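Trainee: Fold the following, please.
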Amino acid sequence: MLKLTDKNEWSSYLRVLKYCIPYKKRLIYAVICMALSAIAAITPPWLIKNVVDDVLIRKETYMLNLLCFSVVFLYILKAVFTYANLYLMTWVGQKVVIDIRLELYDRTQRLSLLTLYSRRSGEFLSRITNDVSTLQNILASVVVDFVVQGITFVGIIGLLLFLNWRLTLATFMVIPIAVFAIDQASSKLRRVGTVIQERLAMVAAIAQEAVSSIKIVRSFATEEEEYERFKEESDLHFKAVMKGTQVRGALEGIVEVILIAALAAILWIGGRNVIGGKLTAGGLIAFLTYIGLLVQPVRVLSRVVSTIQQGAASADRVFEILDEANEVPLTEHPVVHSPMKGHVSFENVDFRYNDSKHVLNGISFEIKPGEKVAIVGPTGAGKSTIADLVMRFYDPQGGAVKVDGIDLRDLELKSYRRQIGVVPQDPVLMKGTLAYNIGYGCRGMTKASLERAAKMAGIYDFIMTLPRGFDTEVGERGVTLSGGQRQRVAIARAVVRDPRILIMDEATSSLDALVEQQVQEAMHNAMEGRTSIVIAHRLSTIRDADRILVLRDGKIAEAGTHDELVAAGGHYYRLFAASNGEHTEVG
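Mentor: This next block holds a predicted model:
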């Protein structure tokens, strides 16, 4: 009856069920309650047979009293067992959904940047919320329906065979027709389920994209265009849902018509058996009642198929993320290197994104502990890629990146990254207080440490002017702060952990001259005594660097101090000569 068209559907379903193992005791209790509920549900028609044969025909009053009491008692038991299995399965289902959602969220947090950047963030949110919620149907309603209706179906078949096996066999000549109809609709339901979830993901992605970029939308007055995009995707999702509804409705209707046709045929055959004395009147009524009851489990089991089909589509989308390969695999026995000195070395490093051309082509250099090195070059030269490799967001395809002589691939990643401070070009602040943002990732940070970091970043005096000081809320992405204030909070966040390596990734490129000068001073304070890598777009930020590396075409074209490179008259000199003051762009 539950034949599926693809083994992968069963494998996805069974994989979801494996998440029930920690809660197997409650699951077993739930299944027992389901079985007892099903048994209580199929017993009354047998009592009806006795009412007709023993009470109405033989006129036994005692039997009438007993049967009436028994029917009420059975339905009380059925109500109790149904309540128990509903509660237990909902509990198990919710627990499993939470487990899957947490695992999926954790996995999404650890995916490679290439994977994350290749899709809209709304798609990941849809899988974490909508797809995981759909899985609860597989775990709760499907398991309940499968067990209860399955036992009901088997129990009714057994009673039908006991009442009249010849009539039962004649009845079930039509069952293969129903099975065929279910089988034909199953593959289409799977495809429709996939489309429904994909359309819903697109709806979520467009909404999230528009809301997160609301200033851009309003600045360009594109509210109507965004509304039309959202409406178009919503309409496509609506059509996909209605298509699935059509298939499900047709499947259930066809199965029910087939079974009712069988019921009419049985009434004709059974009536002739009663007339011929081969079956009692009570037996025929009970037989017909069971055939009528059989419609419900068959109809529900056919719905189970469609639910599994659509649920499998959601499961596939969830497991696609869980099975995604991580491009920075963790070693089995990582080295915990703490505290580190901060000696960074690139040894003949090759790197490219996917199958694109090399971004870095056999570059080698080293940065000594406490040295301040600036990296300049045109857009696409590989400046930010070097910073990403130091953070081990990616692994090089050739060569090695080492810290204190240890290959990053051999290090324990969390302890390593906790010794690095990063100030990005566009500092993203989390929703919360200034204290939370400055101490982000550093549990148990003292107030004195927060204040020291704020002073080093030049943001302390501003914070003290606020009514709530460090407890001031900054709003989502720090929208209540100016660009320079956000940048200085980001510097404080980077130095509060006292990192051995500090990475400044074009940290002043979007600031005006006055604010840039203030942030530069904060950067200078932050870099004191630390290995510092400055990804520079403006000459003004790198003139006092210990060394400047000039990247061109994935290679180091020049290296030296500012004065040495200007005196050499090479690429850096041409950039410097073409500049118009302190804020000339490099490349």
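Trainee: rest of the way, CA atoms for contacts and neighbours
Mentor: OK.
Trainee: can you give me the helices for the stretch 51-200 of the chain?
Mentor: 61-110, 113-117, 121-126, 132-137, 143-163, 165-171, 175-212 (DSSP state H, counting those that start in this stretch).
Trainee: can you list those helices in a markdown table and add distance to Ala286?
Mentor: Listed next are the helices of the stretch 51-200 of the chain as a markdown table, based on distance: least, Cα to Cα, whole Å:
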| stretch | distance to Ala286 |
| --- | --- |
| helix 61-110 | 14 |
| helix 113-117 | 61 |
| helix 121-126 | 49 |
| helix 132-137 | 34 |
| helix 143-163 | 8 |
| helix 165-171 | 13 |
| helix 175-212 | 20 |
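Trainee: ranking the ones you listed by burial, who's on top?
Mentor: Mean neighbours per residue, mean count of other Cα atoms under 10 Å, is largest over these for helix 132-137, with a mean of 22.
Trainee: residues making contact with that helix?
Mentor: With contacts defined as Cα atoms under 8 Å, 6 or more residues apart in numbering, helix 132-137 is touched by Val16, Gly93, Gln94, Val96, Val97, Ile100, Arg101, Thr307, Gly311, Ser314, Ala315, Val318.
Trainee: and if we set it to 7 Å?
Mentor: For helix 132-137, the external contacting residues (Cα atoms under 7 Å, 6 or more residues apart in numbering) are Gly93, Gln94, Val97, Arg101, Gly311, Ser314, Ala315.
Trainee: Find the nearest non-adjacent residue to the fourth one, please.
Mentor: Looking back up the chat, that one is Arg101. Nearest non-adjacent residue to Arg101, counting by Cα to Cα, 6 or more residues apart in numbering: Ile128, 5.7 Å away.
Trainee: Hmm, Asp106 and that neighbour touching each other?
Mentor: No - the criterion here is Cα atoms under 7 Å, and Ile128 misses it with Asp106 at 10.3 Å.
Trainee: Gly439 is nearest to which of the helices of the stretch 51-200 of the chain?
Mentor: Closest approach to Gly439 among the helices of the stretch 51-200 of the chain is made by helix 61-110 (19.8 Å; Cα to Cα).
Trainee: List the contacts of stretch 64-73.
Mentor: Pro44, Leu47, Val51, Val55.
Trainee: Of these, just say which sits nearest to Ala261.
Mentor: Taking the contacts of stretch 64-73 together and measuring to Ala261 by Cα to Cα, the closest member is Pro44, at 23.8 Å.
Trainee: mind checking how far the spatially most central residue of the chain is from Val97?
Mentor: For the chain, Ile128 is the residue whose C-alpha lies nearest the centre (Cα atoms, centre = their mean; 3.2 Å). To Val97, Ile128 is 10 Å away according to Cα to Cα, to the nearest Å.
Trainee: do the same with Gly150
Mentor: 24 Å.
Trainee: Name the nearest residue to Lys431, sequence neighbours excluded.
Mentor: Glu476 (4.4 Å).
Trainee: Would you do the same for the sequence below? I want to compare the two.
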Amino acid sequence: MSQANEQKNDQKKKPIRQGFGGGRGGVGAPIEKPRNFMGSLKRLLGYLKPQLIPLIIVIVFAVVSTIFMIIAPKMLGKATNVLFEGIIGKMMPPNMTKDQAIEFLKFSGRDQIAQMLGPMNIVPGQGVNFSRLATILLTLLGVYALSAFFNWLQQYLMAGVAQKTVYNLRKEVDEKLARLPLKFYDSHPHGDLLSRVTNDIDNIGHTLQQTLVQLITAVVTVIGVLIMMLTISPLLTLITLTVIPLALLVTMFVIKHSQKQFEIQWDSTGELNGHVEESYTGFNVIKAFNKHWDMQKEFDEENERLREATFKAQFVSSLIRPFIGLINNLNYVIVSVVGGLRVANGVMTLGDIQAFIQYSRQFTMPIVQTSSIINVLQSTVASAERVFELLDEEEEIPDPENPVVLDKVEGHVKFENVYFSYEPQKPLIENLNLEAKPGQSVAIVGPTGAGKTTLVNLLMRFYDVDAGRITLDGVDIRQMRRADLRKNFGMVLQDAWLFRGTIKDNIAYGKEGATDEEIVKAAQAAYVDYFIRTLPKGYDTIIDEDATNLSQGQRQLITIARAFLANPPLLILDEATSSVDTRTEVLIQEAMNNLMEGRTSFVIAHRLSTIRNADIIVVMNHGRVVEQGNHKELMAKKGFYYDLYMSQFIGTDLEIKSSSDDIQIIS
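Mentor: Reported below is the predicted structural model:
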């Protein structure tokens, strides 16, 4: 897949910016601005439609829970009034009424105390009304319990709503990935795709589960608390409202500057991660050239840069709480002083001022929280846009509605006037004609970038031809379902792909429902059975995620065994023996010759010694077939194939001239 790989290598990979700390964003997190905030947000909320009824219940429960929390300070203020009134009443003579006591205080010149007693419900000589106090406190306890219960209930229901929504979104993305053509994967970095499927969707799920409820709670809290404060004291409410713009200014100032520091931290983290990955993947080379001390020095520099950036980011972002705390405390002092004077003047009760102070502290935090939520929403909508971009990608051409199904595949393959290019401005294959009769082995050779692997991509319909057609037993492969076409092919590629699991499972991947006996026979045919049996657990040995507990040659042999087990009518071998030693190559070549017996086979090879017995050797250069025939015929011509073949055995030097259309062989 040389041309496709060139496209990937040419592409500039940019770091994916998500909220620092798992991609979830937050106060001070680096935010990737969405291009169409409202449109993307509307589309994202559309995924909540199937969960509309549970979502409405969640909103109702969130509102109810918040209302109970808003009621609580007012009730606590009433309890304070009962205590204070009882204490004052106990200190007064029992043979007086409240009005008489107030008149007596005025007559004695204590007018301020008289005014303070005015709004109180005092019974002279009577102490604390514990029965009323108990009723208030029990009711308050019930209010707190109900608030906590509804809060837990809405969190529980919202977790279900969010996870079902994310489940459906992730399922839709997974189904989309299965419908995307190979060219999409060739032109997009795998790390970017992985980030969209994991980090971005997790970011969306976190926001749906937490932020939406927080936003609802914040709005209800602000409105409810404002109403309660106005009912207690419009003057104190006005004082509290003047503090809000100052709190918002401080919040926005800190967020603005902390975002810059978090972006620097994120970049430093990316640089350090890249350095670690580079050091890990190239560990052998680094050791071989004694560069480990240089790499260590570079790591220390990057690590120090990250430490400094992280310190600044955390320091700046941590300023928001002390500043808001200072503003709240200033507000508390002002409200306490003014409220105390109003209590002393008999305008308010002590319980009312206590409740108002609690409300004033509740009032500022939801506003600050809302500004933080807006940042999180920006990050989430940016993540949603990245997921929607994936969902909106052009899919591969659908299978025909009435596909042709071949009952028995003979293996007659023809390329008829085929034109193809990965990029329209860069033609690759032009007017290609090739025929492989049933049972023939076709070897495809040529220099790197000649288009060898491209033929396999076209044959498997990983890509579709731009013009011309490819037929299988006389049927245009575009008239067949891709699954029906591909099940007739067995593939062994140069890059051995194994998944985490047992060796037995990896071999059995080639045939559904394969028996242990069939697996062992396939392994024996691939000359890997002996090696497997030397392992402690034999066929039940677990292959780790990167298959690093096996050598490259051993991995290759297992994939060859997989192809043996599949036993398809057509074979594709792309440098299948490139990673094995010479002795094993001879054995594998013999086994493959037996496997290819009676099957149409396409063999891509650079080592020309492995394809001398092929029925047809197709020599390609720059997407064109320059020669075609068997080994003897092509050697007799002493043309391009002859030069390539001889260069591998007599030490001929290859010189590639960029101004020439062909590779020139200079002896």
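Trainee: hang on, the earlier thing: Ile291 of structure 1: which of the contacts of stretch 64-73 of structure 1 is nearest?
Mentor: Pro44 (13.5 Å).
Trainee: contacting residues around that closest one?
Mentor: Here Pro44 of structure 1 is in contact with Val71 (criterion: Cα under 7 Å, 6+ apart).
Trainee: And the one 10 residues further on, by the same measure?
Mentor: Applying Cα under 7 Å, 6+ apart, one finds that Asp54 of structure 1 lies in contact with Glu60.
Trainee: can you check Ile491 of structure 1 too?
Mentor: Val423, Ala457.
Trainee: Can you find the partner of it in structure 2?
Mentor: By TM-score structural alignment, Ile491 of structure 1 lines up with Ile560 in structure 2.
Trainee: That match and Lys521 of structure 2: what is the separation?
Mentor: 12 Å.
Trainee: my guess is Arg493 of structure 1 contacts Tyr436, does it?
Mentor: No - applying Cα under 7 Å, one finds Arg493 of structure 1 not in contact with Tyr436, separated by 9.4 Å.
Trainee: Stretch 354-373 of structure 2: average distance to aligned residues in structure 1?
Mentor: Following the fit onto structure 1, the mean deviation recorded for stretch 354-373 of structure 2 is 2.3 Å by mean Cα distance after the TM-score superposition for structure 1.
Trainee: Pull the residues that contact that stretch.
Mentor: Residues contacting stretch 354-373 of structure 2 (Cα under 7 Å, 6+ apart): 26-27, 73-74, 76-77, 211, 215, 218, 222, 225, 229, 240, 244, 248, 251, 328, 332, 335.
Trainee: now that stretch, how far from the chain's geometric center?
Mentor: Relative to the chain's own centre, stretch 354-373 of structure 2 is displaced by 34 Å; criterion: Cα atoms, centre = their mean, to the nearest Å.
Trainee: related to what we said a few turns ago, the match of Ile491 of structure 1 and Ala508 of structure 2, how far apart?
Mentor: Ile560 of structure 2 is 12 Å from Ala508 of structure 2, by Cα to Cα.
Trainee: who touches Gly468 of structure 2 in this structure?
Mentor: Going by Cα under 7 Å, 6+ apart, the list of residues near Gly468 of structure 2 reads Glu416, Asn417, Val418, Tyr419.
Trainee: List only buried entries from these.
Mentor: Neighbour counting by 16 or more other Cα atoms under 10 Å classes Glu416, Asn417, Val418, Tyr419 among the contacts of Gly468 of structure 2 as buried.
Trainee: could I get those as JSON lines with distance to Asn488 of structure 2?
Mentor: JSON lines is the format used below for the buried ones among the contacts of Gly468 of structure 2 (distance: Cα to Cα, whole Å):
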{"residue": "Glu416", "distance to Asn488 of structure 2": "20"}
{"residue": "Asn417", "distance to Asn488 of structure 2": "23"}
{"residue": "Val418", "distance to Asn488 of structure 2": "22"}
{"residue": "Tyr419", "distance to Asn488 of structure 2": "24"}
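Trainee: Glu103 of structure 2: which of those residues is nearest?
Mentor: Tyr419 (108.7 Å).
Trainee: Quick one: map that closest one onto structure 1.
Mentor: Checking TM-score structural alignment: Tyr419 of structure 2 goes with Asp350.
Trainee: Surely its match is in contact with Gly382?
Mentor: No - using Cα under 7 Å, Asp350 of structure 1 is not in contact with Gly382; the gap is 11.0 Å.
Trainee: Now for those two: what residues contact both?
Mentor: By Cα under 7 Å, 6+ apart, the residues touching both Asp350 of structure 1 and Gly382 are Leu360.
Trainee: picking up where we left off before, pick the one among the contacts of helix 132-137 of structure 1 closest to Pro339 of structure 1.
Mentor: Taking the contacts of helix 132-137 of structure 1 together and measuring to Pro339 of structure 1 by Cα to Cα, the closest member is Arg101, at 35.0 Å.
Trainee: now that closest one: how far from Ser126 of structure 1?
Mentor: Applying Cα to Cα to Arg101 of structure 1 and Ser126 of structure 1 gives a distance of 11 Å.
Trainee: Check Arg574 of structure 1 too.
Mentor: Taking Cα to Cα, one finds Arg574 of structure 1 at 50 Å from Ser126 of structure 1.
Trainee: before we move on, what about Ser212 of structure 1?
Mentor: 16 Å.
Trainee: Over to Arg190 of structure 1?
Mentor: 19 Å.
Trainee: what do you get for Gly377 of structure 1?
Mentor: 39 Å.
Trainee: And Glu451 of structure 1, by the same measure?
Mentor: Glu451 of structure 1 is 40 Å from Ser126 of structure 1, by Cα to Cα.
Trainee: And for Asp53 of structure 1?
Mentor: 59 Å.
Trainee: Nearest to Ile503 of structure 1, out of the helices of the stretch 51-200 of structure 1?
Mentor: Short answer: helix 113-117, nearest of those by Cα to Cα, at 18.0 Å.
Trainee: How about the contacts made by the corresponding residue of structure 1 for Glu435 of structure 2?
Mentor: In structure 1, the residue paired with Glu435 of structure 2 according to TM-score structural alignment is Glu366. By Cα under 7 Å, 6+ apart, the contact list for Glu366 of structure 1 reads Val344, Ser345, Phe346.
Trainee: For the residues you listed, pick the one with the most neighbours.
Mentor: Val344 (23 neighbours; other Cα atoms under 10 Å).
Trainee: is it true that that one touches Ile406?
Mentor: No - contact criterion Cα under 7 Å: Val344 of structure 1 and Ile406 do not qualify, at 9.4 Å.
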